[in-house]
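Visitor: Below is the structure, and that's it, no one-letter string:
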């Protein structure tokens, strides 16, 4: 599928529903719910990507959403990619140790590995000031993230987390259409770069808001300031993640992975 225009194809499907912005906002609000919300969002994205992989065209479901099914799919995805996430987190942690100095991070220890799993964008904020290493790291992360997305979709297709750890099978798929995989990963890299810029810009605004809130005792206002920062970030990253999953699903269509899966799909 080297000739496929992945981004334009997926974007056309997403925006086919005039209420697609509502869908993004709904997912963004869910992203503000730790753990449970994240798992459900991953499951929602996975289910749409599976439909695309099956050749079913159309926007993601907005009204008749099977909440339980999405959460179950998200659990499969988390189980199928947890070890891969540990590897990614360890890599980012090592990069963080290489580029950080004592004045910036005096107390980094082994717990940083766990922290980087959930806040690896913070690593990119640090790297952004060191362009010589930032772009190579971003390229590696983009390639690896899409590897994990393939693993998560395979686990969802087979309804078995173990399918996500069949590295040989996944690498075989990539080898059969390396150009398509690199195409998607390149777009993922650009999206992450843009997301990083948004994150940095909003971080500066958040810092100003924090200074402003120090002299304000109203808790409701503080919560408002917190949401003013978190919600825009959630919207950007939700859109990036949703489109990335869909593009990988479109890429996997050529291998008929979903077509040979359990008929319950």
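Guide: It's in. Being a predicted model, the structure only gives us computed values, none of them experimental.
Visitor: drop to CA atoms for contacts and neighbour counts, all remaining ones
Guide: Noted.
Visitor: list the buried ones in stretch 19-35?
Guide: Buried positions in stretch 19-35, judged by neighbour count with 16 or more other Cα atoms under 10 Å: 20, 23, 24, 25, 27, 28, 29, 30, 31.
Visitor: ignore the last one, stretch 121-133
Guide: 121, 122, 123, 124, 125, 126, 127, 128.
Visitor: Which of these sits closest to residue 76?
Guide: residue 121 (24.0 Å; Cα to Cα).
Visitor: My guess is the closest one contacts residue 197. True?
Guide: No - here residue 121 lies out of contact with residue 197, judged by Cα atoms under 8 Å, at a distance of 10.7 Å.
Visitor: show me where the stretch 51-200 of the chain has helices.
Guide: Along the stretch 51-200 of the chain, counting by DSSP state H, counting those that start in this stretch, helices occupy 67-99, 111-118, 121-127, 131-158, 167-176, 178-213.
Visitor: Mind putting those helices into a markdown table with distance to residue 237?
Guide: Converted to a markdown table, the helices of the stretch 51-200 of the chain look like this (distance: least, Cα to Cα, whole Å):
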| stretch | distance to residue 237 |
| --- | --- |
| helix 67-99 | 17 |
| helix 111-118 | 13 |
| helix 121-127 | 11 |
| helix 131-158 | 14 |
| helix 167-176 | 25 |
| helix 178-213 | 7 |
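Visitor: Now residue 148. Nearest residue, chain neighbours left out?
Guide: residue 81 (6.2 Å; Cα to Cα, 6 or more residues apart in numbering).
Visitor: here's the one I want to compare it with:
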């Protein structure tokens, strides 16, 4: 069984299961399959209709639409036109593959080996031609299926996925071949005794038979063979058509699922390069966490993108009491003011001019130090001087806080995020504005 989550986005496996789930998604899914099976009895035009119907459905799948084949309101003319475009793409690619195979076969001494290797490679290229035809269907343009560089870039990026789809086709074709073989074998065994009888009559009494008797025996043999094998051949033809329709729909849809990794909605013109590729969500869980770690995750710990980003703000959260740590290096950076306040302990006017410049930054950092303690002991004055330096060095940490609302601003309630930048302004901000 395939869940709805497995049908969303791109995944690297279970192409047959997901294609089958899309095919049987709606009730009555067998109706278009049977109609296409009957359409295959119409030479050429029926085949074009099948190609166009499968390609148009796969185009929606590549766009990320999870839908079953359309049952009503099918525009037969558009399907035939789309099938004609697909046929031209397959024809041009097939001619090119045939020409290359002929050139490879003319190489002396290595022609047999190269021809065998090329025939094996053509199995893979056969699915690449489906990629080219589907790309032409997405753009509704024949030239889009002739972009060899872009198509080869897509095929070489995830050749394993195409090989899985090839395996699906090979297994499906093998099953159909085995079933048709047993049907023909059963029908042939039913007519075999009569064939043996007629052949024995020819060998034993040929010299006694007249020409008219020979003709009558031959006609009897042919009619008996057709009467016995005819229904079996008809059933076999219908079965092969039905299996061919199923394999075509599943193969094209599987290629559409495979093409989701190339971010089809972001495609530009057919000559433009491909956008950044998507990844399997199961593989993407780790890759999504890595890029934000050195960047904006510490500023927005409430985003909840993963388990690792919340762990980073924890060592940075104690950055507010961190000014106590720079106390020791701060006196080394300011050796001159340290001895000045020690002699005039009794006289407050001497340290007063030093406290005046210190109090200004201290007033800006009211929540961190005490309000009237810089005029106390000399040790406290030393503590205040690093506080004036520490906030300047740590000012980037609060300045990064306005970037935190940016990721949540994309959430459901962006209004709740607007008061955060206003609260960061100590002079003009007010609680009334934040409540708004």
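Guide: Alright, I've got the coordinates. Predicted model, so just to flag it, every value in this text is computed and none were measured.
Visitor: TM between them?
Guide: After superposition, the two chains reach a TM-score (TM-score structural alignment, normalised by the length of the first structure) of 0.70; 221 aligned residues with a Cα RMSD of 3.5 Å.
Visitor: ok so, going back, what's the closest of the helices of the stretch 51-200 of the first structure to residue 56 of the first structure?
Guide: helix 131-158 (14.6 Å).
Visitor: What helices and strands are in contact with that closest one?
Guide: helix 36-53, helix 67-99, helix 121-127, helix 167-176, helix 178-213, helix 219-252 (3 or more Cα pairs under 8 Å, 6 or more residues apart in numbering; DSSP states H and E).
Visitor: Which stretch of the second structure lines up against stretch 167-178 of the first structure?
Guide: Counting by TM-score structural alignment, stretch 167-178 of the first structure pairs with residues 148-159 of the second structure.
Visitor: before we move on, the earlier item: in a markdown table: the buried residues of stretch 121-133 of the first structure, plus distance to residue 210 of the first structure.
Guide: What follows is those, written out as a markdown table (distance: Cα to Cα, whole Å):
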| residue | distance to residue 210 of the first structure |
| --- | --- |
| 121 | 20 |
| 122 | 18 |
| 123 | 21 |
| 124 | 22 |
| 125 | 19 |
| 126 | 20 |
| 127 | 24 |
| 128 | 23 |
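Visitor: Tell me the one of these nearest residue 233 of the first structure?
Guide: Using Cα to Cα, residue 121 comes nearest to residue 233 of the first structure of these, at 11.2 Å.
Visitor: Apart from its neighbours in sequence, what residue is nearest residue 146 of the second structure?
Guide: Using Cα to Cα, 6+ apart, the nearest residue to residue 146 of the second structure is residue 132, at 7.0 Å.
Visitor: Quick one: residues contacting that neighbour.
Guide: 89, 144, 145, 146, 151 (Cα atoms under 8 Å, 6 or more residues apart in numbering).
Visitor: again, 10 Å this time
Guide: 86, 89-90, 93, 138, 142-148, 150-152, 154-155 (Cα atoms under 10 Å, 6 or more residues apart in numbering).
Visitor: same thing with residue 172 of the second structure?
Guide: Neighbour list for residue 172 of the second structure: 166, 243, 244, 246, 247 [criterion: Cα under 10 Å, 6+ apart].
Visitor: Relative to residue 22 of the second structure, how far out is it?
Guide: 18 Å (Cα to Cα, to the nearest Å).
Visitor: swap in residue 285 of the second structure?
Guide: 26 Å.
Visitor: quick one, which of those two is more surrounded?
Guide: A count of neighbours by other Cα atoms under 10 Å puts residue 22 above the other of residue 285 of the second structure and residue 22, at 21 against 13.
Visitor: what residue of the first structure takes the place of the more buried one?
Guide: Checking TM-score structural alignment: residue 22 of the second structure goes with residue 13.
Visitor: And that match, which helix or strand is it part of?
Guide: For residue 13 of the first structure, the host element (DSSP states H and E) is helix 6-14.
Visitor: helix/strand/coil for the residue of the first structure positioned farthest from its centre?
Guide: What lies farthest from the middle of the first structure is residue 215; by Cα atoms, centre = their mean that is 36.2 Å. With DSSP: H, G, I helix; E, B strand; the rest coil as the basis, residue 215 of the first structure sits in coil.
Visitor: Check residue 25 of the second structure too.
Guide: Look at residue 25 of the second structure: counting by three-state DSSP, its state is coil.
Visitor: Wait, it touches residue 7, no?
Guide: No - applying Cα atoms under 10 Å, one finds residue 25 of the second structure not in contact with residue 7, separated by 11.1 Å.
Visitor: okay, these two: which has more neighbours?
Guide: More crowded of residue 25 of the second structure and residue 7, by other Cα under 10 Å: residue 7, with 19 against 14.
Visitor: Report the contact partners of the more buried one.
Guide: 17, 18, 19, 21, 22, 61, 64, 65, 66, 257.
Visitor: With residue 162 of the first structure instead?
Guide: Going by Cα under 10 Å, 6+ apart, the list of residues near residue 162 of the first structure reads 76, 79, 80, 81, 151, 152, 154, 155.
Visitor: Between which two of the residues you listed is the distance greatest?
Guide: 79 and 154 (12.0 Å).
Visitor: Show me which of these two is the more surrounded one.
Guide: residue 154 (29 against 18).
Visitor: thinking the more buried one is in contact with residue 161, fair?
Guide: Yes - with contact defined as Cα under 10 Å, residue 154 of the first structure and residue 161 form a contacting pair (8.2 Å).
Visitor: list the residues that contact both of these two?
Guide: Listed as contacting both residue 154 of the first structure and residue 161 by Cα under 10 Å, 6+ apart are 76, 77, 80.
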